[in-house]
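Participant: My questions concern the predicted model and sequence given below.
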Amino acid sequence: MHEVSMANAIVETVINSAKKNNANKILEVKIEVGELTLLNPEQLKFCLETLSKDTILENTKFKIQKNPARISCNCCGYEGKVKIDDNSDHYLAFVSCPKCGCMDIKILSGRECNVKSIKIEKGD
């Protein structure tokens, strides 16, 4: 379950950013998670909420946006979304072109896990 380590890194990043901005409270954190990270948004949110207890992040609203995987196929030139099988028992996503089946592809998006914004309440 790599959600725990990712959540820990996010919590540390957000708390450090809040301290640099003299925040009293963090109201909301928006996060984007790419499909190819294989992070489960519900599990990630649970981990974030658990790790936030007794910190400036406690009671923060976490909004997680799942971003689709997009590829460019080096065989047929297809560019667009690919379907990831969420029901398979895997630790690694295998991606191929939905048009021709080729695995010689360039991943354009879907591997990201980013904190997009942090809404804070500043002290006086």
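Facilitator: That came in fine, so what should we check first? Residues are numbered from 1 along each chain as shown.

Participant: CA only for contacts and neighbour counts going forward, please
Facilitator: Will do.

Participant: Provide the secondary structure category for Asn24.
Facilitator: In three-state terms, and counting by DSSP: H, G, I helix; E, B strand; the rest coil, Asn24 is strand.

Participant: ok, the residue nearest to the spatial centre of the chain to Thr60 distance?
Facilitator: For the chain, the residue nearest the mean C-alpha position is Val33 (2.2 Å; Cα atoms, centre = their mean). Per Cα to Cα, to the nearest Å, Val33 is found 18 Å from Thr60.

Participant: Equivalent analysis for Ser72, please.
Facilitator: 37 Å.

Participant: With His90 instead?
Facilitator: For His90, the distance to Thr60 - Cα to Cα - is 32 Å.

Participant: next one: Ile31
Facilitator: Taken as Cα to Cα, the span from Ile31 to Thr60 is 13 Å.

Participant: Check Ile84 too.
Facilitator: Distance from Ile84 to Thr60, by Cα to Cα: 30 Å.

Participant: Tell me which of the two has more neighbours.
Facilitator: Thr60 (19 against 16; other Cα atoms under 10 Å).

Participant: wait, doesn't that one sit right on Leu27?
Facilitator: Yes - look at Thr60 against Leu27 with Cα atoms under 8 Å: they come within range, at 5.0 Å.

Participant: In addition, the following structure is provided for comparison:
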Amino acid sequence: MVHEWSLAEALLRYVASVYGPRIKTLKLRVGVLQSIDKEVLLFSIRELAGLYNVSLGDVVLEDEEALFKCNRCGYEWSFNPGDLGEEVKESIHFLPEAVFAYTKCPKCGSRDFKVVKGRGLEVAEVVPG
């Protein structure tokens, strides 16, 4: 819960400083590599909004799949962290770059790839209100 609470705090500070204290709709994209507990994140956002005097309407959380691109052969592939064991998912949760230790390009076997999308938390849309 500490991870989600910290993300919610940083998010609310940012949104309030850029868009003001009244938010009608907040749409967030949650990268699946981060393994964020969306219920805990939503709870944290709601609780902290009250503490920071942010009037918050709808909050929409949508998953963003993980997409990788091999630097050696150019192959792109998606990835489901749910296919990994709990210990591995926990490692990637705290350090998404740990994914490089647990996967490789399915085409050429290289571990030299980049994460195109699917990590972190992104503000997709804000409707002030």
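Facilitator: Cool, got the structure. None of the values given here were measured: they were computed from a predicted structure.

Participant: Need the TM-score between these chains.
Facilitator: The TM-score (TM-score structural alignment, normalised by the length of structure 1) is 0.77; 116 aligned residues with a Cα RMSD of 2.3 Å.

Participant: if we can go back for a sec, got a list of what the residue nearest to the centre of structure 1 touches?
Facilitator: The contact partners of Val33 of structure 1, taken as Cα atoms under 8 Å, 6 or more residues apart in numbering, are 39, 41, 64-67, 110-114.

Participant: Buried ones among those residues?
Facilitator: 39, 41, 64, 66-67, 110-113 (16 or more other Cα atoms under 10 Å).

Participant: Quick one: mark the members of those that sit in helices.
Facilitator: Of the positions in the buried ones among the contacts of Val33 of structure 1, Pro41 sit in helices, assigned by DSSP state H.

Participant: can you list the buried ones among the contacts of Val33 of structure 1 in JSON lines and add distance to Tyr78 of structure 1?
Facilitator: Converted to JSON lines, these look like this (distance: Cα to Cα, whole Å):
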{"residue": "Leu39", "distance to Tyr78 of structure 1": "26"}
{"residue": "Pro41", "distance to Tyr78 of structure 1": "28"}
{"residue": "Ile64", "distance to Tyr78 of structure 1": "28"}
{"residue": "Lys66", "distance to Tyr78 of structure 1": "22"}
{"residue": "Asn67", "distance to Tyr78 of structure 1": "19"}
{"residue": "Gly110", "distance to Tyr78 of structure 1": "16"}
{"residue": "Arg111", "distance to Tyr78 of structure 1": "19"}
{"residue": "Glu112", "distance to Tyr78 of structure 1": "21"}
{"residue": "Cys113", "distance to Tyr78 of structure 1": "25"}
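
Participant: closest to Gly80 of structure 1 among the buried ones among the contacts of Val33 of structure 1?
Facilitator: For these, the residue nearest Gly80 of structure 1 by Cα to Cα is Gly110; the value is 11.4 Å.

Participant: can I assume Glu65 of structure 2 is in contact with Pro81?
Facilitator: No - with contact defined as Cα under 8 Å, Glu65 of structure 2 does not count as touching Pro81 (9.4 Å).

Participant: which neighbours do the two share?
Facilitator: Shared contacts of Glu65 of structure 2 and Pro81 (Cα under 8 Å, 6+ apart): 32-33.

Participant: Break down structure 1 into its helices, ranges please.
Facilitator: Per DSSP H, structure 1 carries helices over the ranges 3-20, 41-51.

Participant: Mean neighbour count, the ones you listed: which tops it?
Facilitator: helix 41-51 (a mean of 18; mean count of other Cα atoms under 10 Å).

Participant: Nice, that's everything, thank you.
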